[in-house]
Structure formats: C-alpha cells, structure tokens
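Q: no FASTA, just this:
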C-alpha cells in the first residue's frame, strides 16, 4: 500500500469531522443540550456545564464512513475492517443511550452498569464469531509463551474489549486528554498494521487518527464540545479490537498505559476507601488528583501525552 491512499484516508476523515463538528455544536446550542457536570468533581468544572456533548457521534460517523468508502474504492472491503466498524458503532450506540439518558434526566448518571455491560458483552461475542469465521488464532502470547486454550482466549477478548472501553471512558475527564492519547495509540497500531501488511486495519487506524485530529480542534481547552460516552466507549472498544486483530494484545498495556493507570487509580481509590476509610488520591481518576494538586488541564494533557508517546515509541521499538 503506497502513501497516497494512506494520507487520503486520514485527510478524508479529518475533513468530514472538521465540517460536521461545528454544525453539531450549533445544533446542540439551539436545542440547549449540554453536559451535566459531576457534583463531586472539581468546583471549577462547573463553568463547563452546558457545553455540548455527544461529539463522539460526529467522529464515529466520520471513521465508519471513511473505513467503508476507502476500502470500497480500493476494492478491499473485508471482514476485519467491518468488524472494527461494528465494534466502534455498537459501543458508540451504547454511549449514545448513556449520554441521552443523562441529558434527558438532567443528571450525570446514564445507563445502569449491567445494561452497559450486557451491550458490551453482546458486541464482544459478535466480534468473536467473526474472529473465528476468519480462522484467526485463539492464542495469547504471554512473555514468549503461547497460551492455546480457546475458551480462555475468548474470555480474554471479552475482558479486553469491555475493560479498555471502560478505561478510555474513565480517562475522558478533561479537555482534549482522550482525543490526544487515543490519537497516539491508534497511530502506533497503524504503524504495526502497516509493517504486518494488514492494510484493512491500517485504514481503520488512519481513519481514527484523522477524525480525532479534526475533533481535537474543537475539544482542546477550552472545549467547545465533549466527546461524551458515545466517543470514549467507542474508542476504547475499537482500540482493544485493533490490538487483538494485530495479535499484539498485551502491548495495549503499554501503548495504552495512561488508560490503564487512570483505571487503576479508580480501583485503588475504591478499595482503599472501603477497607481503610482513607483515600489514596485527592480524587480519582488520576487526572483529577493532579487538577486538585494545582496542575492546569494543559499541563496534565501534555505530561500524560508525553508519557503515552514515549511508551508507544518504546513498544514499537520492542515489537518491530
């Protein structure tokens, strides 16, 4: 695959997002549809209340359209890119319901945990059906050891999709953080896909990168729009799916280290508070701890992105 289709894929997705995001923002303002801010969150976040959310709808559509149109033009629309589109769309759909309930009820709680989990499991099962149909290996490389137990791998895939979908969702708490970090992660996997000549996965990764760069222009501080659960749940599920299709599943622990650490901070905070009555962090997820420690959102973004970029580069160096 030469560079022209690669560049064209990213640009097409970028342009779609740049064109339609302002239209979506204007529509949200006209309908008076805005984000409800957590009452227990940092007090200075209250001024963000009313900022349009569900921006993930725009870049989800841009990604899916790009990842269908470009392969069709290249006459290479295969099951792998379609299942990636499906996971992005389904998890985005779950996020849509979650965001809609929050907006309709004017609260910060959406779908019940079991409802969201059920939808994520259904998506994971369909992913596994396609995975098996394509005769892809049900094995996991753990430090050079191949774990070839199909049912264990199937459970792992479900855990990976659900876990990282929720991890990215937890990380989406300050302007631009997830948009930037997800761009780095999908960019890294795009390079792996290129080296492996998995061009359908590469096209999808490039579509995501292009769309997120376009969305970042409106999501950077001060954000004119938030991606909402419709964006973060979709990105997390798709990121896990990409790592699985490239058979570098565990690399996501390093390429997506920021997502892992943010999730771990929530888990540790809950365990500590329930067992000792004390909190480890001023607030979780971790980015809020640094906010309450006096860091600006831009400083948190830059430090977290730098760590994510370094880990991505190191991971690529080890893998490739």
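A: Yep, that arrived. Keep in mind it's a predicted model, so treat the numbers as computed, not measured.
Q: Please count neighbours and contacts with C-alpha atoms only from this point.
A: OK.
Q: And residue 176, how close does it get to residue 196?
A: For residue 176, the distance to residue 196 (CA to CA, to the nearest Å) stands at 30 Å.
Q: Same check on residue 171?
A: According to CA to CA, residue 171 stands 30 Å off from residue 196.
Q: And residue 291, by the same measure?
A: 40 Å.
Q: neighbour count winner among residue 171 and residue 196?
A: The residue with the greater number of neighbours, taking residue 171 and residue 196 and applying other CA atoms under 10 Å, is residue 171; the counts read 23 against 13.
Q: Let me know the next secondary structure element after the strand or helix carrying residue 90.
A: Element membership for residue 90 (DSSP states H and E) is helix 79-105. The C-terminal neighbour of helix 79-105 among helices and strands, as given by DSSP H and E, is helix 113-133.
Q: you'd agree residue 218 is up against residue 224?
A: Yes. Contact criterion CA atoms under 8 Å: residue 218 and residue 224 qualify, at 5.4 Å.
Q: show me where the protein has helices.
A: Taking DSSP state H, the helices of the chain run over residues 3-30, 56-73, 79-105, 113-133, 150-171, 177-195, 199-219, 228-245, 252-255, 257-276, 286-292, 297-319.
Q: If you count neighbours, what's buried in the last one?
A: So that's helix 297-319. If you call a residue buried by 16 or more other CA atoms under 10 Å, then helix 297-319 has these buried ones: 297-298, 300-301, 304-305, 307-309, 311-313, 315-316.
Q: Which other helices and strands does that helix contact?
A: Taking 3 or more CA pairs under 8 Å, 6 or more residues apart in numbering; DSSP states H and E as the contact definition, the neighbouring helices and strands of helix 297-319 are helix 177-195, helix 252-255, helix 257-276, helix 286-292.
Q: ok, now the fifth one?
A: Under the contact definition 3+ CA pairs under 8 Å, 6+ apart, helix 150-171 sits against helix 113-133, helix 177-195, helix 228-245, helix 257-276.
Q: and what of the first one?
A: Under the contact criterion of 3+ CA pairs under 8 Å, 6+ apart, the helices and strands touching helix 3-30 comprise helix 56-73, helix 199-219.
Q: Put this next to the previous one:
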C-alpha cells in the first residue's frame, strides 16, 4: 500500500495543526458561553421559583448567613452540564464512547434529583447516600469497562465519588465559596487534560467551570441565591467524574488533580475526623469547618472565600503545575501539599477560636 506508507512519512503541516487547534478552541469557547448562559438564566429563574415554593434558608445558630435566602440555584449548573457535556465530549477528539457519556449523564441526573428533592423536602441521610452510591457506581462501572481497567478499582471509585459529593455539600456554607472552587478545580482539570492532548476532556472541564461561573454571578456576596443540595452534590460529582476520567487517561495525573482540591479536601476531612474523635454526630449540621470559623471570628463571607482563593492560586496551582511537569515527584508533592494544608488548618482554626467567646464555640453536638 504505497500511498498509505507515503502518507505515514509525510511531514506534518504546521498550518493545519494550528487550524485544528484554533477550531478546537473556538468549539470550547462556544460551548462554554452556552454553559455560562444556561446556568445564569436558570439561577435567575430559580430565585423566583424558590420564593414561590418557600425554599428559603432561614438564619440560625448553625448557619452563617443573616437573611432568609433562596436555595436551589445550583439547578442551573446541572442543566448547563447536562446539555453541554455530551456536545463537547462528542464534538472534540477523545476516548469517550457513547456508553460512558450516557452513564455520566444518568449519574448526574440521579445525584441532582436526590439533591433537588432534599431542597424541597429534607430527607434522611441514608436514602441520599444510597442514591449517591448508586450513581457513582454506575459511572465508575462504565469508566472501567470503557478503559479495560481492573474491576478491583470499583469499590474505591464508588467511595471516592460519594465522598466528593458529600464533602462539597459540607463546604457549601458561605457565599461564593463552592462556586469559586468549582471554577478553579474544573478549569485546572481542563488544563491538565489539555496538557496530555485530550481536547474533549479539556473542553468538559472548561465548560463545567463556565457553568459554575454563571451561577457565581448570583451567589457572590451578598448572595441572591444559594446553590442548594441539587448544586453542591452535583458539583462534587462532576469534579470526581472529571478527575476519574483524567486518571483513566493518565494515572500520574491523579496527583495534580488531588492537589487542585486540597483546600476543600483538607478542611472537610479534618473537620469530620475532629468531630468523630470528639464523639459528636459528624453528620449533624454544625459550624466547625475552617471557613465557618473564619466568619464566626469576625470575617466576612468575601474575606473567607478570598482565603481559599489565595490558597488555590498561591499553593495549589503552582504545586499542581510542578507535579504535572515532574511526574516522578507528583506523589511526594501531593503529600507535602496536604501536610501543609493540615498544618494550616490547625493553626488557622486555633487563631479563629481565640477570637470567639468560649460560650459560642460549640453550636452542635
């Protein structure tokens, strides 16, 4: 087959490569604008819907806001991603088959649906957890089957997905914080995917970040609407799914992906561990996360969110870049970042507690 052999040895055309890259960037930009617009319009509509249905988070001892605020605005992020992700994953080069994309969509619907139900009528934790485990199991099974990976990974992926859903729910307690984190981590995962030549997954990361940005416009301090369980659980699932897809492509990218989320993971994990060791109901509402202590000690929501943004930009982002560029040092770099995050959590929490009267330090058992 001389013609095929000749084609194999033809030098690449740099102009064609640039045209392809520009076309892919244009595709990502268009889908990102679509995601941002859908999320913003849906969040605006959710404000009126929440007022009609009485879906208002009231101020209280275990809450960090002072005015009744609508919830459920995260439905915009869900709708945007349900519409945009299949389009971006199918229209750009990648490794994603129809079954994996369909299971991603269905799992997102399940997580969002149980969160939307909980926003309307609070549920016990076990039904929520059961649906979350089923959703992550569905997506994880499709991911493993599509990549011909060992099924021994399934239990670990299911637990990781459920934990991501719940830790992001735990961390959704002040204005803009979770939306800001969703923008940062999703965009970072998109950059990691782009660095290994995966335009479809990169586009999925950037469009997810755009959806979070569309909601952020209505959630920035002072928030006009809260994300609600429909949004916080869905963002947690999406960040898990994007990270797992990145891991399937290149296992070494797991470490920089984990570094990107280090601020949230450290805060949620150490707070949960601290409450568990003290014999408290770890699943009960409380105000003992670091971001809540930052507010309780006199800071504003904007200042507390800026604290996490500073960590992301000054620590997590540079460390993730270093871990990507030096794969042999990725695991040690991840360990160092989480060690520093843990030490920062301990020191910062102690400083905040000294500013709060003793009688106000414990608000839940």
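A: Yep, it's here. All values derive from a computational prediction rather than experimental measurement.
Q: distance from the centroid: which residue in structure 1 tops it?
A: Largest separation from the mean C-alpha position in structure 1: residue 276, at 32.8 Å (CA atoms, centre = their mean).
Q: Now do the contacts for it.
A: The neighbours of residue 276 of structure 1, taking CA atoms under 8 Å, 6 or more residues apart in numbering as the test, come to nothing; the list is empty.
Q: Mind doing that once more with 10 Å?
A: Contact criterion CA atoms under 10 Å, 6 or more residues apart in numbering gives residue 270 as the residues in contact with residue 276 of structure 1.
Q: for residue 150 of structure 1, same thing?
A: By CA under 10 Å, 6+ apart, the residues touching residue 150 of structure 1 are 137, 138, 139, 140, 156.
Q: just the residues you listed now: which is nearest residue 36 of structure 1?
A: When the contacts of residue 150 of structure 1 are compared for distance to residue 36 of structure 1, the smallest value, 34.2 Å, is given by residue 156; criterion: CA to CA.
Q: I'd say that closest one and residue 147 touch.
A: No. The pair residue 156 of structure 1 / residue 147 is not scored as a contact, 11.2 Å apart, by CA atoms under 10 Å.
Q: what touches both of those two?
A: Shared between the contact lists of residue 156 of structure 1 and residue 147 (criterion: CA under 10 Å, 6+ apart) are residues residue 140.
Q: so where in structure 1 does stretch 291-310 of structure 2 end up aligned?
A: Stretch 291-310 of structure 2 corresponds to residues 287-306 of structure 1 when matched by TM-score structural alignment.
Q: can you list contacts of the matching stretch?
A: In this structure, residues lying in contact with stretch 287-306 of structure 1 by CA under 10 Å, 6+ apart are 41-44, 170-178, 180-184, 220-222, 257-259, 261-262, 265, 280-284, 286, 307-312.
Q: and with 8 Å instead?
A: With CA under 8 Å, 6+ apart as the test, stretch 287-306 of structure 1 has contacts from 42, 171, 173-177, 180-181, 184, 221, 258, 262, 281-283.
Q: End to end on that stretch, go ahead and measure it.
A: Distance between the two ends of stretch 287-306 of structure 1: 14 Å, counting by CA to CA.
Q: residue contacts, the closest residue to residue 169 of structure 1 other than its chain neighbours?
A: The spatially closest residue to residue 169 of structure 1, leaving aside those adjacent along the chain, is residue 232, at 4.8 Å (CA to CA, 6 or more residues apart in numbering). Remark: with contacts taken as CA under 8 Å, 6+ apart, residue 232 of structure 1 is in contact with 56, 92, 95, 165, 168, 169, 172, 178.
Q: and if you look at residue 18 of structure 1?
A: 214, 215.
Q: Need the counterpart of it in structure 2.
A: Using TM-score structural alignment, residue 18 of structure 1 sits opposite residue 40 in structure 2.
Q: now residue 89 of structure 1
A: When the two structures are superposed using TM-score structural alignment, residue 89 of structure 1 falls opposite residue 109 in structure 2.
Q: Tell me, how many residues neighbour that match?
A: Burial of residue 109 of structure 2 is recorded as 18 neighbouring residues (other CA under 10 Å).
Q: before we move on, what about residue 239 of structure 1?
A: By the measure other CA under 10 Å, the count of residues near residue 239 of structure 1 is 28.
Q: Go ahead and flag the most central residue of structure 1.
A: What sits nearest the mean C-alpha location of structure 1, by CA atoms, centre = their mean, is residue 235, with 2.4 Å.
Q: How far off centre is stretch 218-238 of structure 2?
A: Relative to its parent chain, stretch 218-238 of structure 2 has a centroid offset of 11 Å by CA atoms, centre = their mean, to the nearest Å.
Q: Among the helices of structure 1, which comes closest to residue 49 of structure 1?
A: Distances from residue 49 of structure 1 to each of the helices of structure 1 were compared using CA to CA; the minimum, 11.4 Å, belongs to helix 79-105.
Q: And the closest one, what's buried?
A: Within helix 79-105 of structure 1, the residues that qualify as buried are 80-103, counting by 16+ other CA under 10 Å.
Q: and if you look at stretch 341-350 of structure 2?
A: Burial within stretch 341-350 of structure 2, assessed by neighbour count using 16+ other CA under 10 Å, is assigned to 341, 342, 344, 345, 349.
Q: Now do it: everything it contacts.
A: Outside of stretch 341-350 of structure 2, the residues that reach it under the criterion CA under 8 Å, 6+ apart are 262, 263, 266, 267, 270, 290, 293, 294.
Q: quick one: which of those residues is nearest residue 212 of structure 2?
A: Proximity to residue 212 of structure 2 was ranked across the contacts of stretch 341-350 of structure 2 by CA to CA; first place goes to residue 263, at 17.8 Å.
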